[in-house]
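Q: turn this into a model:
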Amino acid sequence: MKADLHIHSNHSDGSSSTMEIMQSAREKGVTHLSIVDHDTVEGLPEAVRVGRSLGIKVISGIEISAYDFKRKRKVHILGYNYHLDAQHIRTVCEPLRKRRHRHSRWQMEQIQEAGYSIDRSRIEQQAQPSDTVYKQHIMDCLTKASYPSEEYQQLYKKLFKNDGAASGDIEYADAFKAVRAIVADGGLAVVAHPGQLDSYEIIPELVEAGLGGIERNHPDHTAQDHKRVEDLAREHDLVMTGGTDYHGRFGANVEIGDSVSPLNFLCE
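A: Modelled structure (predicted):
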């Protein structure tokens, strides 16, 4: 059994279709996976259907773009095994997607005013089946350089970071509300890659809201992160999960199954 519980598809900010993900997973020997698209559950029915046809167990998943307002930092919340209607999760996530899409349209306008040639309607069309445009979609229009390349990263920082023409971000969901929504829908709430976002401090507080796990295995995590996650999981009786955080060509050079979940309880 091999489980990759952190994969993104073209229903949010990944470049790969559900079928492409499933075929790659089968080639890599992945038997259980979860597509945790940002702030949407719309791709789940297709994932379950395709996974069944290829003999892969699909676990319902999502990654909610949340925020620790006390410490003023991002904290992403993964949700697994929630009810398929995901009523509470949808309530939290639908305003997020709308804010992000409006912000992306504003970013495209700013980039045009800065002298770059982009076709906004084409970007929105190419972003489908996602109903939300992400920065990755905008960058895909501006350059064909690979995500890890110096050329891509320099342009990204120039436009979207610091005083860039399209810098700034949306208001994210409160992390406590995100956890409670997942739990209300019968799911397991997990803090995603705390080492990447330095979101360790909020974990004990989120436990009181129903947090059930922490992501241990992630490409950005160090041995020190592994130890810190293990200590917190032991102290608060939390499960540990893992995955590649795969985004296809919109992300780092990782393959599905390169990083797997250390536990199989979600797959039983």
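Q: from now on I want contacts and neighbour counts done on CA atoms only, so please keep to that.
A: Fine.
Q: tell me which residues of the one helix or strand residue 216 maps to are tucked away?
A: In this structure, residue 216 sits in strand 213-217 according to DSSP states H and E. Within strand 213-217, the residues scored as buried using 16 or more other C-alpha atoms under 10 Å are 213-217.
Q: adding distance to residue 260, write the residues you listed out as TSV.
A: Conversion of the buried residues of strand 213-217 to TSV gives the following (distance: C-alpha to C-alpha, whole Å):
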residue	distance to residue 260
213	15
214	14
215	10
216	10
217	7
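Q: show me where the stretch 151-268 of the chain has its helices.
A: 175-184, 194-197, 203-209, 223-236 (DSSP state H, counting those that start in this stretch).
Q: quick one: contacts for the nearest residue to residue 222 once chain neighbours are set aside?
A: Closest residue in space to residue 222, ignoring its immediate chain neighbours: residue 195 at 7.9 Å, by C-alpha to C-alpha, 6 or more residues apart in numbering. By C-alpha atoms under 8 Å, 6 or more residues apart in numbering, the contact list for residue 195 reads 220-222, 225.
Q: filter these down to the buried ones.
A: Buried, going by 16+ other C-alpha under 10 Å: 221, 225, out of those.
Q: dump the contacts of residue 195 into a markdown table; add distance to residue 18 as well.
A: A markdown table is the format used below for the contacts of residue 195 (distance: C-alpha to C-alpha, whole Å):
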| residue | distance to residue 18 |
| --- | --- |
| 220 | 24 |
| 221 | 26 |
| 222 | 29 |
| 225 | 30 |
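Q: residue 255: which of the contacts of residue 195 is nearest?
A: residue 220 (14.1 Å; C-alpha to C-alpha).
Q: now the helix ranked longest in the chain against helix 175-184, angle please.
A: Secondary structure of the chain per DSSP state H: the longest helix is helix 87-113. In terms of direction (axes from the mean of the first three to the mean of the last three C-alpha atoms, to 10 degrees), helix 87-113 departs from helix 175-184 by 140 degrees.
Q: show me what helix 87-113 is packed against.
A: Packing partners of helix 87-113 (3 or more C-alpha pairs under 8 Å, 6 or more residues apart in numbering; DSSP states H and E): strand 173-174, helix 175-184.
Q: in TSV: these, plus distance to residue 207 and mean neighbour count.
A: Below are the helices and strands packed on helix 87-113 laid out as TSV (distance: least, C-alpha to C-alpha, whole Å; neighbours: other C-alpha atoms under 10 Å):
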stretch	distance to residue 207	mean neighbour count
strand 173-174	15	20
helix 175-184	9	24
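Q: next, the structure of the following sequence, for comparison with the previous one:
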Amino acid sequence: MKARPSIARVANVATAGMPPVALPAGALEGCVDLHCHSTASDGILSPAELVSRAKSCGVTLLSLTDHDTVAGIAEAQVAAAAAGVTLLPGIELSSRWGKQLVHIVGLGVDTGSEALRRAISERDGLRSERAEHIGARLEKRGFYGALDGARRLAGDGVLGRPHFARWLVEAGHVEDTARAFKRYLGAGKCGDVSVEWPQLEETIAAVHGAGGCAVLAHPLKYGMTRTRLLRLMTDFCAVGGDAVELLCGRQNPVQTRELARLMAEAAQAAERPTALLCSLGSDFHQPGQPWRELGCTHLPADVEPVWNLWQTSANATAAKPD
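A: Got it, this is the predicted structure:
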């Protein structure tokens, strides 16, 4: 049996080479949402509009986690400061576990770090290549202008399959984006172009290099068996992962309890000295999806939340003598 890699976990964001993020008073008075998207990637709302909607939904701690970019963070920070919302800079990095696509959310990252800049640059190139292949495949199916249309809809944001889906709707080829994925862009369809994203360990290292906390995003969305999901989470532990998104949008409580058990088993299997922390988020992309509305979900009371990292930092900062 192949030996698992040794655990190289960042126990606190302060150990990753940047000052600790301290949560201000009131950050946890309302809802928490640590996974959402803006027009900087494949969301519908601008970063400022997203913050405004989060505020109206009662969110007091928010992380903007656009796909493979932090381009929306500066705008979101300005809007959050004006709205009285605490914003944790974040990102959702595309990654691979073997041949399986997985997403790693980085929370509390230093957006100007060299490690994060390199990770984003690498993914920019991979996304550009994938978009060209998707466009070419759609052209062969008679959907002329797909690439240019998707690029126009993406604007300055990160180009992804949702932009192709929106173009297919705009051009009248399908009724809605769900149908676009079902017919042309989903798994096994003509627009499903595989990408050699950086591996899990490299991605976690990039998040840690940016001073952030590495979170395994929406584990239930990968469609894995229990055995395979346990293997993924065990490997995630073993290569330094910090937390798992226990809840992603509105979720069946039975699934949540089972996922919490898997997290405990994974930590034990990886011989991890501490439990995996629990994160949550809506994975909000657009209005009109109540199961993914900002702030729509809450962690159970009997788990350790990922924001304890920054609460601890805040307490330590407050206790430090002048």
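Q: overlay them and tell me the TM-score.
A: Scored against TM-score structural alignment, normalised by the length of structure 1, the superposed chains reach a TM-score of 0.87; 262 aligned residues with a C-alpha RMSD of 2.6 Å.
Q: that older thread, and the residue nearest to residue 222 of structure 1, what's its match in structure 2?
A: Counting by TM-score structural alignment, residue 195 of structure 1 corresponds to residue 220 in structure 2.
Q: what of residue 8 of structure 1?
A: Alignment note (TM-score structural alignment): residue 8 of structure 1 maps to residue 37 of structure 2.
Q: residues contacting that match?
A: 43, 64-67, 283-285.
Q: same check, this time on residue 12 of structure 1
A: Residue 12 of structure 1 neighbours (C-alpha under 8 Å, 6+ apart): 37-40, 130, 132, 134.
Q: what is the nearest of these to residue 263 of structure 1?
A: Out of the contacts of residue 12 of structure 1, the member with the shortest distance to residue 263 of structure 1 (by C-alpha to C-alpha) is residue 37, at 21.0 Å.
Q: burial measure for that closest one, as a count.
A: Counted with other C-alpha atoms under 10 Å, the neighbours of residue 37 of structure 1 add up to 26.
Q: and it? What does it align with in structure 2?
A: Aligned partner of residue 37 of structure 1 by TM-score structural alignment: residue 66.
Q: contact partners for that match?
A: 36-38, 40-42, 72, 90-92.
Q: what do you get for residue 192 of structure 2?
A: 134, 184-186.
Q: can you turn the buried part of those residues into a ChimeraX selection?
A: Here is the ChimeraX command that picks out the buried ones among the contacts of residue 192 of structure 2, judged by 16+ other C-alpha under 10 Å:
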select :134,184,185,186
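Q: aligned to residue 173 of structure 1, what sits in structure 2?
A: Checking TM-score structural alignment: residue 173 of structure 1 goes with residue 198.
Q: look up how far residue 208 of structure 2 lies from the residue nearest to that match when sequence neighbours are not counted.
A: Spatially, and ignoring its direct neighbours in sequence, residue 198 of structure 2 is nearest to residue 95 (5.2 Å; C-alpha to C-alpha, 6+ apart). With the distance defined as C-alpha to C-alpha, to the nearest Å, residue 95 of structure 2 ends up 15 Å from residue 208 of structure 2.
Q: ditto for residue 155 of structure 2
A: 30 Å.
Q: now the helices for the stretch 1-150 of structure 1?
A: In the stretch 1-150 of structure 1, the segments counted as helices under DSSP H, counting those that start in this stretch are 18-27, 44-54, 87-113, 120-127, 135-142, 150-160.
Q: the ones you listed: which one's closest to residue 205 of structure 1?
A: Closest to residue 205 of structure 1 of those is helix 87-113 (C-alpha to C-alpha; 19.6 Å).
Q: can you report how many residues neighbour residue 72 of structure 1?
A: 8.
Q: can you check residue 228 of structure 2 too?
A: Residue 228 of structure 2, neighbours per other C-alpha under 10 Å, totals 11.
Q: okay, buried residues for the helix or strand hosting it please.
A: Element membership for residue 228 of structure 2, per DSSP H and E: helix 226-238. Neighbour counts over helix 226-238 of structure 2 (16+ other C-alpha under 10 Å) mark 229-238 as buried.
Q: out of the residues you listed, who's nearest residue 121 of structure 2?
A: Closest to residue 121 of structure 2, out of all of these and judged by C-alpha to C-alpha, is residue 236, at 23.3 Å.
Q: switch the contacts of residue 12 of structure 1 over to JSON lines; also include distance to residue 96 of structure 1.
A: Listed next are the contacts of residue 12 of structure 1 as JSON lines, based on distance: C-alpha to C-alpha, whole Å:
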{"residue": "37", "distance to residue 96 of structure 1": "13"}
{"residue": "38", "distance to residue 96 of structure 1": "10"}
{"residue": "39", "distance to residue 96 of structure 1": "7"}
{"residue": "40", "distance to residue 96 of structure 1": "10"}
{"residue": "130", "distance to residue 96 of structure 1": "14"}
{"residue": "132", "distance to residue 96 of structure 1": "10"}
{"residue": "134", "distance to residue 96 of structure 1": "12"}
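Q: pull the most distant pair out of these.
A: The widest separation within the contacts of residue 12 of structure 1 (C-alpha to C-alpha) is 13.0 Å, between 40 and 134.
Q: looking at those two, which one has more neighbours?
A: residue 40 (25 against 22).
Q: pull the contacting residues for that one.
A: Per C-alpha under 8 Å, 6+ apart, neighbours of residue 40 of structure 1: 11-12, 62, 90, 93-94, 97.
Q: alignment lookup: residue 169 of structure 2 to structure 1.
A: Aligned by TM-score structural alignment, residue 169 of structure 2 pairs with residue 143 of structure 1.
Q: count of residues packed around the residue nearest to its match when sequence neighbours are not counted?
A: Leaving aside its chain neighbours, residue 143 of structure 1 sits nearest to residue 152 (7.1 Å; criterion: C-alpha to C-alpha, 6+ apart). By the measure other C-alpha under 10 Å, the count of residues near residue 152 of structure 1 is 18.
Q: pretty sure residue 152 of structure 1 is touching residue 142, no?
A: No. Between residue 152 of structure 1 and residue 142 there is no contact under C-alpha atoms under 8 Å: 9.3 Å.
Q: most remote residue from structure 1's center?
A: For structure 1, the residue at maximal distance from the C-alpha centroid (C-alpha atoms, centre = their mean) is residue 115, at 30.9 Å.
Q: sweet, I'm off.
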